[in-house]
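Undergrad: take a look and give me a structure for this.
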Amino acid sequence: MTPHRERPPEPGVRHGAEDLALARAALLAPAPRQRRLDAASLRTALTDLHDFWLAGHAAAAGVVGAGVALVTVGALARRELAPHSDLDLVLVHAGRRDVAEVADRLWYPLWDAGIGLDHSVRTVDEALRVAGRDPRVAMALVEARYLAGDRVVGETLVQAARRVWRSGVRDRVGELTEAATQRWARCGEVAHRVEPDLKNGRGGLRDLTLLDALAAAQLVDRPGEEVLRARELLLDVRTELHRASGRARDVLRAQDGDEVAAALGMTDRFDLARALSSAGRTVAYAVDVALRAAHSWVPRRRLGALGRAVWTRGVRGGAPPRRPLDDGVVLHGFVGEPRPGRPAPFPTAEVALAREALPGRDAALLLRVAAAAARVRAPIAAGTLARLADTAPELRRPWPREARQELLALLGSGPGLVDVVEALDRTGLWGRLFPEWGAVRDLPPRDAAHTWTVDRHLVRTVVEAARLATTVSRPDLLLLAALLHDVGKGRDGDHSTVGAALARQVGDRIGLWPSDVDVLVAAVQHHLLLPHTATRRDVTDPATVRRVVDTLGGDPVLLELLHALAEADALATGPGVWSTWKAALVADLVGHCRAAMTEGALPRPEPLDAERRALAEAVAEGRRPDVLLSADGGLATVTVVAPDRPGLLSRAAGVLALNSLQVHAAELRGHADVAVDVFTVSPRFGSLPEVSLLREQLNRALEGTLPLAERLAAKERDYGGPPEDPPPPRLRWFDDEASGAVVLELRAADRIGLLHHVAAALETCGVDVRWARASTYGPTAIDAFCLGPASADSRCSNPRFPAADRARIERAVLAALG
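TA: Got it, this is the predicted structure:
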């Protein structure tokens, strides 16, 4: 609908809508939960209220007598009105000359009352012509409902719009599909977004409207019970989101999740997210099936034996082709080929069972169908899925070799795996193969770094692992480890340990050799070892390398599996999780561990390069601090060279934070009696600062003329301030993970200048920070510091740091965070 352009109200055309606004406010007024309307009852009450008021208001505005009627479309027409939904109204007439005045009397009071309004004024013929040009208008009119005025005129529009829709929809299926695909690309999926768009996302309310429109055209059946339950949940969540936020909002933000969940009787936002994921996937799968069914009726052009053009509609003009894919598996239907200057037609080809297939006797047929579908990137026919669900035999333990091979073919198929697993899971077949999947199905992530639900993350990790299959000697174990690495989530206990036990269960069931089961279990148990060690410890420290080698039992095959798995896991987690810096650190750690395993060689510290040595010698002679800055892709290295003194680390870190540089690592070394501190950084936003600015600010900070604390506090306020109600920080000590030193690990809410504050606290305690690592996971920072005594007569002279020293250090760090 097209919004009416506002203009000042004219005398004599206003009728108050204050009573409607007051009634709406009364329905939405805060009340004890046991006394307020539930979501469904609230929608019904709002619909009845607006129907009643609009009917009376229309009569007062002149929508009476012959030739004019008020019709509604959208949420009000569907009786799904949320608290702050707009009203979509059509004033339809049969040539009434005073229709403009009637329209003004209709619309202005609604605007005055602050009620959102989309509206149009049309004759029946005009409305049908607009619908003929714009499929969105045509879909809206399919659900139109008469409200007031001349019923004959109103019902004429309603019935004619439905006839036009049914007669012309086959020529519009391509447009509808393209529009939906573009919308999904913009808004993502309801099932897998941390903050889903309930209306526009894939599997959301607009997809349900599309399903209704296709059903009204008699191209598909009406939605079944599962889809209806999903619709009810999506509507309830949107209703409570409107009520909680006090505005028309369709994106469920994380901060609104707990309140909406409580209103719906759920435990918390994670419980709500899991239910929404299931609903969104149900709707998305139903839409996929419906669009394929609708496209089977789209006119298709094929060339006959003599080269003449023949048009067919689905199966009516000739049987669709069947192409063999594998034993008992065929590709049935039209694939669709691109034409110059035009998009490719929607492929209606589906993977189906061959006529001679015997699903009740062929134990590997289910996996063979799935592998073929993933390989050719075509959906499995709904009838085939239903038949397999009814007749496929249970795979007995251990699986036959052919079934195991088909599973590996499926897992190695690449991007086509995602939709195939989705289809198998929605029909219960995936759960038959892997009963362990139930705990992670639709399980929402617990941290902001993860983009997907846990089950979708596992499948996407397999897709990434398939791309890395040639980098390992056992790609089969890599694919299985990728599928199972997080399967322990959603249960009590550490997910890696729980997942390892489940991996043994799966490995035994599918018939792996016992030695291969052991490697698979170890890969799941230790899938976080390399990325966590590389980003939180010194990869050149012999103690670090020795610990990793010992943990892996000196097995180079397991090492290379974990290397590939670390990359696949990070790439499937979310954007930016696998960075150039992280990849280089993990590769360095793997290289050192491989050398230790095969040659017994442990890493040695590398000397400073010539440029840094020369700068250190110049600073030693002139005693004036200096800075080097070099960039490599999205990362940069800042080298601070200055006379060694307490407070250098914290002040250098403060200057970097002041220039919006996020520190990932700090190596603190010396040469020619001066400190050489090397920071690996990246801009939080924008570009790198000029090195002259860093040099000038560092000198001022060391001289005490740059008020770092005040400037950092102001910068933090400018960018939203410190986090509200942050989780309590946690400190942990590790005694055997650094040579001749200990490691202090801090987990806390991330904030600007965090490294500066912690380093300053450590300096006041008289400890020597040898290196630091900083990792950020969404809003949480995990920083590690290698600590040694500052001097023999320092308050912390014992390299093991007794309990009293540790308690004092912890108090200082926690006070700095406060």
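
Undergrad: hey, let's count contacts and neighbours off CA atoms from now on
TA: Fine.

Undergrad: name the residue closest to the centre of this protein, please.
TA: residue 451 (2.9 Å; C-alpha atoms, centre = their mean).

Undergrad: hang on, isn't that residue packed against residue 195?
TA: No: Residue 451 is not in contact with residue 195 according to C-alpha atoms under 8 Å; the separation is 9.7 Å.

Undergrad: just the strands in the stretch 251-400 of the chain please.
TA: 299-303, 309-313, 322-326, 329-332, 350-353 (DSSP state E, counting those that start in this stretch).

Undergrad: need the winner for burial among these.
TA: Of all these, strand 350-353 has the most neighbours on average by mean count of other C-alpha atoms under 10 Å, namely a mean of 27.

Undergrad: so what's the gap between that strand and the chain middle?
TA: In this view, strand 350-353 has its centroid 31 Å away from the chain centroid, taken as C-alpha atoms, centre = their mean, to the nearest Å.

Undergrad: hang on, the earlier thing: give me every residue that touches the residue nearest to the centre of the chain.
TA: In this structure, residue 451 makes contact with 192-194, 445, 573-574, judged by C-alpha atoms under 8 Å, 6 or more residues apart in numbering.

Undergrad: repeat for residue 402
TA: residue 364.

Undergrad: just to be sure, it is in a helix?
TA: Yes: counting by DSSP: H, G, I helix; E, B strand; the rest coil, residue 402 is part of a helix.

Undergrad: how about the residue nearest to the centre of the chain, secondary structure?
TA: coil.

Undergrad: so how far is residue 205 from it?
TA: 21 Å (C-alpha to C-alpha, to the nearest Å).

Undergrad: next one: residue 91
TA: With C-alpha to C-alpha as the criterion, residue 91 and residue 205 are 26 Å apart.

Undergrad: one more, so I can put them side by side:
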Amino acid sequence: MDVSLLDSAQLKEVKGRRAIINRAVLETRLKEIYESGLPAGEARAQVLSLLRGSLDQGRGEVRRRFLEEGETGHATVRANCFLIDQLLRLLYDHVTQRLYPLPNPSAGERLALIATGGYGRGELAPGSDIDLLFLYSYKLTARTEQVIEELLYFLWDLGLKVGQAARSVDDSLRQARADLTIRTTLLEMRYLWGDQDLYKELKTRYQGEIRGKDPARFIEAKLGERDQRHKKHGSSRYILEPNIKDGKGGLRDLHTLFWIAKDVYRVDEIPSLIDKGVFTRAEVRSFEKAQEFLWTLRCQLHYQTGRAEERLTFDFQTIIAEAMGYVAHAGTQAVERLMKHYFLVAKDVGDLTRIFCAALEAQHNRRSRFRLLPLGRRRSVGGFTIDGDRLSAAGPETFIKDPCNLLRIFHVAQQHDLDIHPQTLHWVTRNLKLIDRDLRKDPEANGLFLEMLTSKKGPETTLRRLNEAGVFGRFVPDFGRVVAQMQYNMYHHYTVDEHTIFAIGILHAVEQGHLKEEVPIASEVIHKVLSRRVLYCAVLLHDIAKGRPGDHSELGAEVALKLCPRLGLNEEETETVAWLVRWHLLMSETAFRRDISDAKTIRDFADQVQSLERLRLLLILTVVDIRAVGPGTWTAWKAALLRDLYWLTEEVLAGGFLTEGREARIEVAQQALREGLTDWEPAEIEKHLRRGYPSYWLSCDTSTHLHHARLVREAEQFGRPLTVDTRIDRYRETTEVTVYTADHPGLFSRIAGAMAVAGASIEAARIFTLSNGMALDIFWIHGANGEPFERPDQRARLSAAIERSLGGKMRPLTELKKRQSVLPSRLKVFKVRPRVLIDNGASAGHTVVEINGRDRPGLLFQVTLALSKLGLVIHSALISTYGESVVDAFYLRDALGSKITDETRLKRIREKLLEALQDPDCKPEPPRKVAARRKRRAAATANRKAVEDMKLEKAKESE
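TA: Prediction:
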């Protein structure tokens, strides 16, 4: 049977086919086994062994070509198809000719083996299922059933995942009419083996009776399936761990276009759409490049994970980036360059989808699924026509004659709450080259952009449309540089451009009062700022320089100084935007990494901010920036710290209490306590007041002082050596734990270790030693998922762990080492360079030490243990976690109560802390492994370049 005459001709492009599988040799060997006279069971075992060995060898050869020789993903899936095709043909002949021979089959015994789905399309990923249709003529005879069962048993015993159906020609057509899924699978059917005439009958009748019939229903169904799929896997194509098959912008979106093209336009390959007027030659190339990249990525994912994995998780992104030859460049990690490539391809897939849908509407009268009432009686607005709920241009000449219309149409759509017709968006995309230096300097164009950015109609949707159409990045080239820019960490959930657009949407929600409960202060002060334009421009530009070498805040401020005048901001507004971009992290770093009860912290922050206007703007920018990072990043704890910092700084800038004398502030705190302890004797009150040192009275509010006073009195009355008190702090949505016990070196470390063993995470801590030699330590903790530690069993377990640790009955380090294996593999993939910063200028009375490292169970215990062994006293600690990274700040003194200023001692502190921060999972690679990795990377880069050069040559030839 001449396979080259059939649909399988496309697989003849597979090179070196006999090195993958040699059917003639295997056929001879199968015949020998059959004729050897072995018992049936033993003969079957030998057949299975032979075919399993051939399957493993073939798969190994395809894998080797892909991973070692740089074979493309497209060639790899074709080669996998070829391998399975040959095995199926061998098995079919073996079963039908030897096991169940039928010399003169009747019409009812006819059987054909058909590939369907992706396998029918000639694309088989390393871990994908094999979709088969066993096609019989009009009835399923006993012999035909035996053949099908035997074939399936062989395939299952070979470990193949098979999706199968057995139907007659009539059944297949009837079910295709009723079920669009079956209609789609048959759309891509491919002859494998058996009765060729039977296959031709099904294909001929399918072409005449099913294909292209009721195209509107088929289109709506396929696009509906796509929308549901996107919803399931995340509606954004910029998710940092994307599903590269079923996610938005993935392979399945390309398949959807191909299915519709095959059914509606009756074409069998995408280049044929050029003649249909759907795609240009450049767009077909874009389709093929996207498909090639996604197939290569998917094959890498299947091979690297060893399974049919479709989600590109963090732990495999770095591995695949290296395997595909990506290297770090200009401040961007190799993995970030891979993911940026992926997101840009996903965006291209979205562009192709939009272009394709525009053609469908134009040529097949497909209408919008969402209709609104007409805008009054007007059928046009702003020079554009209104078609239902959508704005349309007369043609591409609308933009060619006046390039400003490329922005104006989005502005008009925003003003009148209209969508934009896909065909018009298609013309916009094809004319992006019109956005040049002259248009960027055009005052009208810049005015339109600024109005869209600051519109009270809501800028998020409009900016996202501008970004999807490619207009945003062309009009603001600096923004274009961060489109699809990934930040490779577990803290940021979106690409930089998506994060920025989300932040602008949140800013609008704050301004509209939609977030009053979550951010009450920001919702109030936003109406006091002098310039809305400053605020919106600052949010737009705060991350504009991400991905460049150097400090993105400083570089972003430089961008602001150039861009803001172009957009129409005056000199004062421009200066304020640049300052906000430069210092957009200042407020969060101060609130989360510094002790805001320390007067010097507030004074230093106020000196940097200088004005109430800047303070208001900075608060709002900080709030929307954090909230736009992703789910779970905004917490009540962070909100409380920012509110407190804002209020304290506001008082300073208004000439408030921090300018008062220290002694006066202590007296105010003590007097408030006297007034609150109405049931105490005066002598008892004065005795308690003498216990606290100045730092204690200056660091806590009145309610906390009252709580501590009663706790201490009760502990002394009952002679308790250890008191562990827990209460829920509703203001910060966290659990406050107070430990009152005899002070001794290493106390903080032992408590921190016990809390880690009990499953608690520490947000912050304040450490006080009273004049009676007792320690009064306060910890704010939460559970593993950020929830308050409030269940009775949790609190009981915590108290027991602290008691056992302080009593020497439990060694936290030993307990925590048992739990190291619990660290998620996704977290282990991230490497955070340990860092220790020592600042003697941040506090008047303490040395501030800030450490940075990768988060892991017990890290705080190991760090505080190192500090204890160095003879240092911890006054307070602030614990911040950013995904996989921790940034902890400690306010320290030596045993005599002084700052640490000796350089030799500071050097030793740094060394010991770096030892404690050393990540056990970040061991240096052996030199041989490093050399081998570099060799593989160089080979992959060279192969990729060769493939690109070959494609370029083909493109030139075709043109």
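
Undergrad: after superposition, what's the TM-score here?
TA: Comparison of the two superposed chains (TM-score structural alignment, normalised by the length of the first structure) gives a TM-score of 0.86, and 773 aligned residues with a C-alpha RMSD of 3.4 Å.

Undergrad: hang on, the earlier thing: how about the strands of the stretch 251-400 of the first structure, which one is nearest residue 290 of the first structure?
TA: strand 350-353 (13.0 Å; C-alpha to C-alpha).

Undergrad: other SSEs contacting that closest one?
TA: On a contact count with 3 or more C-alpha pairs under 8 Å, 6 or more residues apart in numbering; DSSP states H and E, strand 350-353 of the first structure meets strand 329-332, helix 365-376.

Undergrad: any idea which of the ones you listed gets closest to residue 540 of the first structure?
TA: helix 365-376 (42.6 Å).

Undergrad: gap between the closest one and the chain center?
TA: 27 Å.

Undergrad: check which helices and strands it sits against.
TA: Under the contact criterion of 3+ C-alpha pairs under 8 Å, 6+ apart, helix 365-376 of the first structure touches strand 322-326, strand 329-332, strand 350-353, helix 401-411, helix 416-426.

Undergrad: mean distance, the first one to its aligned residues in the second structure?
TA: In other words, strand 322-326 of the first structure. Per the superposition on the second structure, strand 322-326 of the first structure and its aligned residues are separated by 6.3 Å on average (mean C-alpha distance after the TM-score superposition for the first structure).

Undergrad: so that strand versus helix 365-376, what angle?
TA: Put simply, strand 322-326 of the first structure runs at 110 degrees to helix 365-376, going by axes from the mean of the first three to the mean of the last three C-alpha atoms, to 10 degrees.

Undergrad: ok, and what's touching strand 322-326 of the first structure?
TA: Against strand 322-326 of the first structure from outside (C-alpha under 8 Å, 6+ apart): 330-333, 354, 368, 372.

Undergrad: again, only using 7 Å
TA: 330-333, 372 (C-alpha atoms under 7 Å, 6 or more residues apart in numbering).

Undergrad: mind putting the helices and strands packed on helix 365-376 of the first structure into CSV with distance to residue 162 of the first structure?
TA: Listed next are those as CSV, based on distance: least, C-alpha to C-alpha, whole Å:
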stretch, distance to residue 162 of the first structure
strand 322-326, 35
strand 329-332, 32
strand 350-353, 30
helix 401-411, 44
helix 416-426, 32
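
Undergrad: ok, which of those comes nearest residue 248 of the first structure?
TA: Nearest of these (C-alpha to C-alpha): helix 416-426, 31.6 Å.

Undergrad: quick one: name whatever helix or strand follows the closest one.
TA: helix 429-433 (DSSP states H and E).

Undergrad: so where is stretch 798-817 of the second structure in the first structure?
TA: Mapped onto the first structure using TM-score structural alignment, stretch 798-817 of the second structure covers residues 694-713.

Undergrad: can you give me the helices for the stretch 601-750 of the first structure?
TA: Ranges of helices in the stretch 601-750 of the first structure, per DSSP state H, counting those that start in this stretch, are 610-622, 648-658, 691-703, 708-718.

Undergrad: next one: the first one to chain centre, how far?
TA: Spelled out, that is helix 610-622 of the first structure. For helix 610-622 of the first structure, the distance to the chain centre is 48 Å (C-alpha atoms, centre = their mean).

Undergrad: who are the packing partners of that helix?
TA: Applying 3 or more C-alpha pairs under 7 Å, 6 or more residues apart in numbering; DSSP states H and E, we find helix 610-622 of the first structure packed against strand 635-643.

Undergrad: superposed on the second structure, what's the mean shift for the strand it packs on?
TA: Mean for strand 635-643 of the first structure is 1.9 Å (mean C-alpha distance after the TM-score superposition for the first structure).

Undergrad: after the helix or strand hosting residue 672 of the second structure comes which helix or strand?
TA: Here residue 672 of the second structure is covered by helix 662-676, with elements defined by DSSP H and E. Where DSSP H and E defines the elements, the next helix or strand beyond helix 662-676 of the second structure is helix 682-691.
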